[in-house]
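Chemist: Fold the following for me, if possible:
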Amino acid sequence: MSRSFGATRAVQDISFTIAPGEVLALVGENGAGKSTLMNLLVGALEPDTGSVRVAPPSGPHGRRVAMVHQELSLFDNLTVAENLELDREGGGAVVSERASRASARSVLEHLGVDVSVDATVGSLTVGQRQLVEIAKAVSVSPTLLILDEPTSSLEGPQVALLFAAVRRLAAAGTAVVFVSHRTEELFELCDRLLVMRDGVQVEFGPLAGHTRASLVESMVGRETSTLYPGRAPSLPPEPEIELVDVSLAGRLHGVSLSFPAGAVTAVTGLDGHGQTEVAEILAGATRPASGTVAVHGVPVRFSGPRAAVRRGIGYVPPDRRLDGLLLDGSVAANATLAAAPRVHPRGVRSPRRERRVVQGLVQRLAIKASSLHQPVVELSGGNQQKVLVGRWLLVPGLRVLVLNDPTRGVDVGSRAQIYAVVRDLAASGVAVVLVSTDMQETLGLSDQIYVLYSGRVSGRLLAADATERDVMHHAMGGDARA
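Modeler: Prediction:
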């Protein structure tokens, strides 16, 4: 198959097969053509040349191809059962509410997902929504299931649930295409490998025999340096910002955290244990019910995110499309959104200054865009994320940067560039707060780690000495004495 968009050849002469019960890893950097290929497989795009041939489903109500998109497609105002029912092909048949709820409950139980079918999707955590999205795809009994970054919002136990479900589906004869930038997941789950680079298929064959280094080299076409830059030589003693005995409506209980300038501090825990609330409080998006937020020891009270920005606090939210970017806006407009005083001094717009500032950012982060005027929605996910993170490099007087899942759905090359920027910011004296669902990222990028359990601090670790086992011990309620 091939598919072009104007002069850009997004997919060039791709040919591969996937057998019933096989799990195929589809990998490549952002912009390599994976999304176009997946859309061709699911029928959202028509190939310019070539074709897709898929065996018919085994059941009368099954579907040939189902896909779980990286960007979720659920309706927040509907219940879990209603969302699952919407994706079925009932041929106009009327389905009772009782039958719909029973069917949804059966699918969730089969996946091991502990979510009420009567809960509205808007009330769920990001990880729970991801599992419901997967359940929706599985409920149509597809011949081929495509999973695009399905673990990007999931914690360890949820990932284990997903992997167990994929193995059961494969054992029953479903073919699975699995897309992930977390290489350890590929080795754990997948049988074969399809590597894409610049729209071209560069490798197709068994995954066995590859190492992480050889896989990354195949993806990027070159050897890569160490993914995580070096840590701060020592942990600065003075906090730039801190939370003192902060509580929030049953979600946080007397939390005290200190974030020193010049260091990366991770706040982690299992999904729903309070780390996202910490990030939102620091960013001014949520007000604590009690307790104090202090900057250099002085209590502050943010009226909203704008007030936090005026204090030199930047925020990268976990959902770039929903909360972070103006999708129809240009690369330049999105990059300069928080830096108007620098780019347009005295309120007078200067296209020349804007172009110079943004071009420097594009070069520094290797953002792939046809021009500074290209709508950001047309960029790959990794390049969108680099625009979102890079926005704060343009803000003068930045003192704190809160990163909430900053590399979700981002390829290894883009990750390395983002990590280098984070380390540069810390070295310049910025206090970096990292909330991440990626345990390796938490351990590799941070200087110190706070672990939350049930809205309380269950442990503080120095990242250089910590292991994944140490973090998970505290994340599941253990204490230092145990």
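
Chemist: hey, let's count contacts and neighbours off CA atoms from now on
Modeler: Will do.

Chemist: For the stretch 101-250 of the chain, which segments are assigned as strands?
Modeler: 144-148, 175-179, 192-197, 200-206, 239-248 (DSSP state E, counting those that start in this stretch).

Chemist: Could you export these as JSON lines, including mean neighbour count and distance to Gly33?
Modeler: Supplementary listing: those in JSON lines, determined by neighbours: other C-alpha atoms under 10 Å; distance: least, C-alpha to C-alpha, whole Å:
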{"stretch": "strand 144-148", "mean neighbour count": "25", "distance to Gly33": "13"}
{"stretch": "strand 175-179", "mean neighbour count": "24", "distance to Gly33": "12"}
{"stretch": "strand 192-197", "mean neighbour count": "22", "distance to Gly33": "7"}
{"stretch": "strand 200-206", "mean neighbour count": "16", "distance to Gly33": "8"}
{"stretch": "strand 239-248", "mean neighbour count": "20", "distance to Gly33": "42"}
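
Chemist: of those, which approaches Val68 most closely?
Modeler: In terms of C-alpha to C-alpha, the element of those nearest to Val68 is strand 144-148, at 5.0 Å.

Chemist: how far is that closest one from where the chain is centred?
Modeler: Between the centre of strand 144-148 and the centre of its chain there are 17 Å (C-alpha atoms, centre = their mean, to the nearest Å).

Chemist: Counting by contacts, list what it packs against.
Modeler: The contact analysis (3 or more C-alpha pairs under 8 Å, 6 or more residues apart in numbering; DSSP states H and E) places strand 144-148 against strand 65-68, strand 175-179.

Chemist: which strands and helices sit next to the shortest one?
Modeler: With contacts defined as 3+ C-alpha pairs under 8 Å, 6+ apart, the packing partners of strand 65-68 are helix 34-42, helix 126-138, strand 144-148.

Chemist: now the angle from the second one to strand 144-148?
Modeler: For helix 126-138 against strand 144-148, the angle by axes from the mean of the first three to the mean of the last three C-alpha atoms, to 10 degrees is 160 degrees.

Chemist: Helix 126-138: how far from the chain's middle?
Modeler: The mean C-alpha position of helix 126-138 is separated from the chain mean by 15 Å, C-alpha atoms, centre = their mean.

Chemist: residues making contact with that helix?
Modeler: Helix 126-138 is contacted by residues 66-68, 72-74, 80, 83-84, 87, 107-108, 111, 113, 115, 121, 145, 150, 153-155, 158, 162, 271 when judged by C-alpha atoms under 8 Å, 6 or more residues apart in numbering.

Chemist: quick one more, to check against the first:
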Amino acid sequence: MAFLEFNNISKGYPGVQALSGISFSVEKGAVHGLMGENGAGKSTLIRVLSGDQSADTGSILLDSEEQNYRSVRDAFHAGVIVIHQELQLVPELTVAENLWLGRFPGKAGIIDSRTLVETVRARLEEIGIDVDPTAKVSALSIGARQMVEIAKAVMLEARVIALDEPTSSLSSRESEILFSLIERLKTKGTVILYVSHRLDEIFRLCDSLTVLRDGKLAAHHPKIAETTRDQIIAEMVGREISNIWGWRERPLGPPRLDVNDLSGRKLATPVGFSVRQGEILGFFGLIGAGRSEMARLLYGADHRHNGSVSIDGVTILPNDPKASINAGMVLCPEDRKFDGIIQGRSIEENIAISSRRHFSPLGILSPKKEAAVADRFIAKLRVRTPSRKQDIINLSGGNQQKVILGRWLSEQGVKVLVIDEPTRGIDVGAKSEIYEILYELAASGMAIIVISSELPEVMGISDRILVMCQGRVAADIPRSEFDERRILTAALPDKNAAGTI
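Modeler: All right, here's what the predicted structure looks like:
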């Protein structure tokens, strides 16, 4: 029997119809997949479910009772919790404080700190999440923050939990903990709405599936076992995609980027490598292996203890991102919300903010040129937006990622592109487009470093892979020798010998 029902849900914003007559239902104790390209309407639908947005038409029923949310609090009291892709934690509070937020234990206005911490510690241990309840959220990795969000929903014993790209920041071990939790929640009758672009997870976890495209219902599969991966991809993008990676061999030039004895925070030993003109070098490793930290040291965003970085033989000043940009190196960071987008600003400003210095003589901005740059990359990267003036925070996570990429592609004279988790939260159609862009840039002579926690992605698009483990480079593997078992073995801490190539 249906427990969660969407009946004719429509929602529009100025210049765009986000949802048009969406109707489907989910049975009690079922995991229901929700898929679609970025901008298809998935995030809008779960915002309506969470009470964050009100539908223009239609209704939501829980256990046959119509819900009339006026706020997120109303949905919360009805037993609905949404864990967004962009996390909603308070960075300067502890893990325990975040999990008790709004309902702290205590009397007469005095918080019982011991109960607050010990209750959370016990529940985290029960769930299998290894996080210190007294740690500030700001000190945690993105993956650990994601696990804290998930723990919150479990502790609150919600009737409906919507998970938006829940494994995008998780390690394999953390993902397995999440999958076990989902199975446990199913046995309790909890409805799970599972939003993901990862088909392996959809087929492993979900009982049923709904596909959205351009704000409309593209397909509904009451039994996911009766469909196929190719069929779902075609329903998502409106066309067949036979080879998502599309890798092709290209001529490589001399070394463009040289890194020697790079050392800093979270690097156990100095790191050295080079990237040739036209080469895509993949970095793979488990969460905490030091991949992102290496990229930030390379770019100058974090303090370098020692070592040198040069492009085309010219050494770059350390600890200075501006010097890196002027030398031709740019970084698309792992955490787009905190380190990438500029919230409260338009898409146009987010794209043009770096390159505007090239067409702003005497510091005078050129709105016409900024608009032209923004329009060019909105079109090239297929950013789904009604206007370049749209606040970037209103875009889906995948479209925000495209805007950040557009910002750096609009720079002049880029020689080295470092891109961390390039397709996190991005649909299969947009992934293939971004890969094509990377191949085009490589073919032009750019040296590209791709950091990804998705092994199929790293293997699919890289010419060579460096595997990191516990702050060391554990293996350097050319494409002709790619082997999943070999790469994973090098990435596992208990399998590495001395941590050298």
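
Chemist: TM-score them against each other, please.
Modeler: The TM-score (TM-score structural alignment, normalised by the length of the first structure) is 0.92; 477 aligned residues with a C-alpha RMSD of 2.4 Å.

Chemist: re the thing from before, could you export the helices and strands packed on strand 144-148 of the first structure as a markdown table, including distance to Val451 of the first structure?
Modeler: Output for those, formatted as a markdown table (distance: least, C-alpha to C-alpha, whole Å):
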| stretch | distance to Val451 of the first structure |
| --- | --- |
| strand 65-68 | 30 |
| strand 175-179 | 29 |
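
Chemist: Ok, which of the ones you listed comes nearest Gly91 of the first structure?
Modeler: Per C-alpha to C-alpha, nearest to Gly91 of the first structure of these: strand 65-68, 17.6 Å.

Chemist: burial measure for the counterpart of Val80 of the second structure in the first structure, as a count.
Modeler: Pairing criterion TM-score structural alignment: the partner of Val80 of the second structure within the first structure is identified as Val65. Using other C-alpha atoms under 10 Å, the number of residues around Val65 of the first structure comes to 23.

Chemist: contacting residues for Val65 of the first structure?
Modeler: Leu41, Val42, Val54, Pro142, Thr143, Leu144, Leu145, Ile146.

Chemist: circling back: right, so of the helices and strands packed on strand 144-148 of the first structure, which gets closest to Arg408 of the first structure?
Modeler: strand 175-179 (12.7 Å).

Chemist: Now do the closest one against helix 34-42, angle only.
Modeler: 160 degrees.

Chemist: in the second structure, what residues pair with strand 175-179 of the first structure?
Modeler: Under TM-score structural alignment, the match for strand 175-179 of the first structure is residues 191-195.

Chemist: Please enumerate the helices of the stretch 1-150 of the first structure.
Modeler: Ranges of helices within the stretch 1-150 of the first structure are 34-42, 80-86, 97-111, 126-138, based on DSSP state H, counting those that start in this stretch.

Chemist: now do the stretch 151-300 of the first structure
Modeler: Counting by DSSP H, counting those that start in this stretch, the segments of the stretch 151-300 of the first structure that form helices are 156-171, 183-189, 212-220, 275-282.

Chemist: average distance between the first one and the second structure?
Modeler: I take that to be helix 156-171 of the first structure. Here the mean offset of helix 156-171 of the first structure against the second structure after fitting is 1.3 Å, by mean C-alpha distance after the TM-score superposition for the first structure.

Chemist: now the helices for the stretch 351-500 of the second structure?
Modeler: Secondary structure of the stretch 351-500 of the second structure (DSSP H, counting those that start in this stretch): helices at 367-380, 397-409, 428-443, 455-461, 484-491.

Chemist: Provide the aligned range in the first structure for the longest one.
Modeler: Residues 412-427 of the first structure are matched to helix 428-443 of the second structure when aligned by TM-score structural alignment.

Chemist: Equivalent analysis for the last one, please.
Modeler: Alignment note (TM-score structural alignment): helix 484-491 of the second structure is matched to residues 468-475 of the first structure.

Chemist: and that stretch, how far from the second structure on average?
Modeler: Mean for stretch 468-475 of the first structure is 1.6 Å (mean C-alpha distance after the TM-score superposition for the first structure).

Chemist: Now check the first structure for the residue matching Val160 of the second structure.
Modeler: Counting by TM-score structural alignment, the partner of Val160 of the second structure is Leu144.

Chemist: Next, the contact list for its match, please.
Modeler: Leu144 of the first structure is in contact with Val54, Arg64, Val65, Ala66, Thr174, Ala175, Val176, Val177, counting by C-alpha under 8 Å, 6+ apart.

Chemist: at 6 Å instead, please
Modeler: By C-alpha atoms under 6 Å, 6 or more residues apart in numbering, Leu144 of the first structure lies in contact with Val65, Thr174, Ala175, Val176.

Chemist: ok, now how distant is the first one from Met439 of the first structure?
Modeler: Pointing back at Val65 of the first structure there. As judged by C-alpha to C-alpha, to the nearest Å, Val65 of the first structure and Met439 of the first structure stand 32 Å apart.

Chemist: Ok, the last one next?
Modeler: The spacing between Val176 of the first structure and Met439 of the first structure, counted by C-alpha to C-alpha, is 25 Å.

Chemist: how about Lys11 of the second structure, what's its match in the first structure?
Modeler: Using TM-score structural alignment, Lys11 of the second structure lines up with Arg3 in the first structure.

Chemist: re earlier: quick one: the match of Val160 of the second structure from Val65 of the first structure, how far?
Modeler: On the measure of C-alpha to C-alpha, Leu144 of the first structure and Val65 of the first structure end up 5 Å apart.

Chemist: and the gap between the residue nearest to Lys337 of the second structure when sequence neighbours are not counted and Asp200 of the second structure?
Modeler: In space, and not counting its chain neighbours, Lys337 of the second structure is closest to Glu86: 7.1 Å by C-alpha to C-alpha, 6 or more residues apart in numbering. Computed as C-alpha to C-alpha, the Glu86 of the second structure to Asp200 of the second structure distance reads 22 Å.

Chemist: so what's the most centrally placed residue in the second structure up against?
Modeler: The centroid of the second structure falls nearest to Arg424 when counting by C-alpha atoms, centre = their mean (3.4 Å). By C-alpha under 6 Å, 6+ apart, Arg424 of the second structure lies in contact with Ser168.

Chemist: distance of it from Ala144 of the second structure?
Modeler: Distance from Arg424 of the second structure to Ala144 of the second structure, by C-alpha to C-alpha: 16 Å.

Chemist: go on, Val131 of the second structure?
Modeler: Going from Val131 of the second structure to Ala144 of the second structure by C-alpha to C-alpha gives 7 Å.

Chemist: I appreciate the help and will end here.
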